[in-house]
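Enquirer: Below are the sequence and a predicted model; questions follow.
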Amino acid sequence: MSNIRITKQFNFETGHALYGYDGKCRNVHGHSYKLSVTVIGRPITDTTHVKLGMVIDFSDLKKIVKEEIVDQFDHATVFNKNTPHVELAKELTDRGHMVILADYQPTSENMVIDFSARIKSRLPENIQLHSLRLQETDTSFAEWYASDNPL
């Protein structure tokens, strides 16, 4: 049986600021992110299995990504936890806003690394994360590939 890749796409809105950056992105701003999640595995061949022919049910993959990424990051603001914006983050949180203080600079590159770990931890044993593509603007994106990141 062949390995098959399947991809599910997600959209979410997130704000961030890049602490110490020398351009406009040091200011708090937001993006309409598009995340493509590709997994690889073999379709189920057990004729008695309700998911016969599927690598993973798209709805199961959606549940994982929604819980780990979309529900956490959609309409949240992400700051590097070492930023001087910590006071702003506290005030926003106190006012009921969703704020994430990340252990990293919230660039698309670092976010996609974070997302890969979150998703991999939830996938069934027989399914591997193949790649992620996090599109920040119409012309800019970061990609993560399992083949580039061997254990």
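Expert: Ah, there it is. Remember, it's a predicted structure, so these values are computed and weren't measured experimentally. Residues are numbered from 1 along each chain as shown.
Enquirer: okay, CA-based contacts and neighbour counts for the rest of this
Expert: Fine.
Enquirer: can you map out the helices along this structure?
Expert: Assigned by DSSP state H, the chain shows helices spanning 58-65, 71-73, 86-94, 108-120.
Enquirer: Show me what the first one is packed against.
Expert: With contacts taken as 3 or more CA pairs under 8 Å, 6 or more residues apart in numbering; DSSP states H and E, helix 58-65 sits against strand 4-16.
Enquirer: And for the longest one?
Expert: Of the remaining helices and strands, those touching helix 108-120 by 3+ CA pairs under 8 Å, 6+ apart are strand 128-137, strand 140-145.
Enquirer: Spell out for me which residue occupies the centre of the chain.
Expert: For the chain, the residue sitting closest to the mean C-alpha position, by CA atoms, centre = their mean, is Phe115 at 3.7 Å.
Enquirer: That one reaches Gln72, doesn't it?
Expert: No. The pair Phe115 / Gln72 is not scored as a contact, 10.9 Å apart, by CA atoms under 8 Å.
Enquirer: Nearest residue to the residue nearest to the centre of the chain in space, please, no chain neighbours.
Expert: Excluding the flanking residues, the one nearest Phe115 by CA to CA, 6 or more residues apart in numbering is Ile69, at 6.8 Å.
Enquirer: what about that neighbour, distance to Val37?
Expert: Distance, Ile69 to Val37, by CA to CA, to the nearest Å: 11 Å.
Enquirer: Pasting the second one now:
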Amino acid sequence: MKITKIFTFDSSHMLDGHDGKCQNLHGHTYTLEITVSDGLIPNGAKSGMVMDFTDLKAIVKQAIIEPFDHAFIYDGSNPREQQIAALLEGWNMKTLRLPFRTTAEHMSIEMYGRLKKAGLNVCRIKLWETPTSCAEYEGDHP
């Protein structure tokens, strides 16, 4: 059995060296679809559920929404992006350093890992950067 819950958050990033507009600092209202799979809970107050949507929301809020929302997400290995992050941090603005280029593809893999680490039996992440563009990650299926 699978359940899916949808979340939104706002972040900014840039793809330094990209050959298009995304080389510039810009933002997105991301839509994040989290799918969890498991058997149904057999007994108790949550009987008949894969998990309570409220519990799912709490895990996603802590692991993904709180660190990513309204942050400048940047590639910590890129010197130019590090300079921008340092400037923003000097103004007490929120940043999130990641160890890779901040594409939707990389971020969906990162989010999957964070949710697995939080103990969630996530089976799929779908990260929408725009209403028509998304990246999807299903764990062992690159």
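Expert: Here it is on my side, so go on. Fair warning: this is a prediction, and the values are worked out from it, not measured in the lab.
Enquirer: Let me know which of the helices of structure 1 is the nearest to Phe79 of structure 1.
Expert: For Phe79 of structure 1, the closest of those is helix 86-94, at 7.7 Å, according to CA to CA.
Enquirer: what does the closest one correspond to over in structure 2?
Expert: Counting by TM-score structural alignment, helix 86-94 of structure 1 pairs with residues 82-90 of structure 2.
Enquirer: Now do the buried residues in the matching stretch.
Expert: For stretch 82-90 of structure 2, the neighbour count (16 or more other CA atoms under 10 Å) marks Ala85 as buried.
Enquirer: what's the answer for stretch 38-48 of structure 1, then?
Expert: Buried, per 16+ other CA under 10 Å, within stretch 38-48 of structure 1: 38-44.
Enquirer: Among those, which are located in strands?
Expert: 38-41 (DSSP state E).
Enquirer: residues in contact with the corresponding residue of structure 2 for Val28 of structure 1?
Expert: Under the alignment by TM-score structural alignment, Val28 of structure 1 pairs with Leu25 in structure 2. Contacts for Leu25 of structure 2 (CA atoms under 8 Å, 6 or more residues apart in numbering) come out as 12-15.
Enquirer: which among those residues gets closest to Ala58 of structure 2?
Expert: Once CA to CA is applied, the member of the contacts of Leu25 of structure 2 that ends up nearest Ala58 of structure 2 is Ser12, at 23.3 Å.
Enquirer: ok, for the residue mapped onto that closest one from structure 1, nearest residue in space, not its chain neighbours?
Expert: Under the alignment (TM-score structural alignment), Ser12 of structure 2 pairs with Gly15 in structure 1. Spatially, and ignoring its direct neighbours in sequence, Gly15 of structure 1 is nearest to Gly30 (3.8 Å; CA to CA, 6+ apart).
Enquirer: just checking, that neighbour touches Lys24?
Expert: No. Using CA under 8 Å, Gly30 of structure 1 is not in contact with Lys24, being 11.9 Å away.
Enquirer: So between those two, which is more surrounded?
Expert: Gly30 (17 against 10; other CA atoms under 10 Å).
Enquirer: Okay, the more buried one and Pro43 of structure 1: tell me how far apart.
Expert: According to CA to CA, Gly30 of structure 1 stands 38 Å off from Pro43 of structure 1.
Enquirer: Could you pull up the contacting residues of the residue nearest to Gly15 of structure 1?
Expert: If you count contacts by CA under 8 Å, 6+ apart, Gly30 of structure 1 has them with 13-16.
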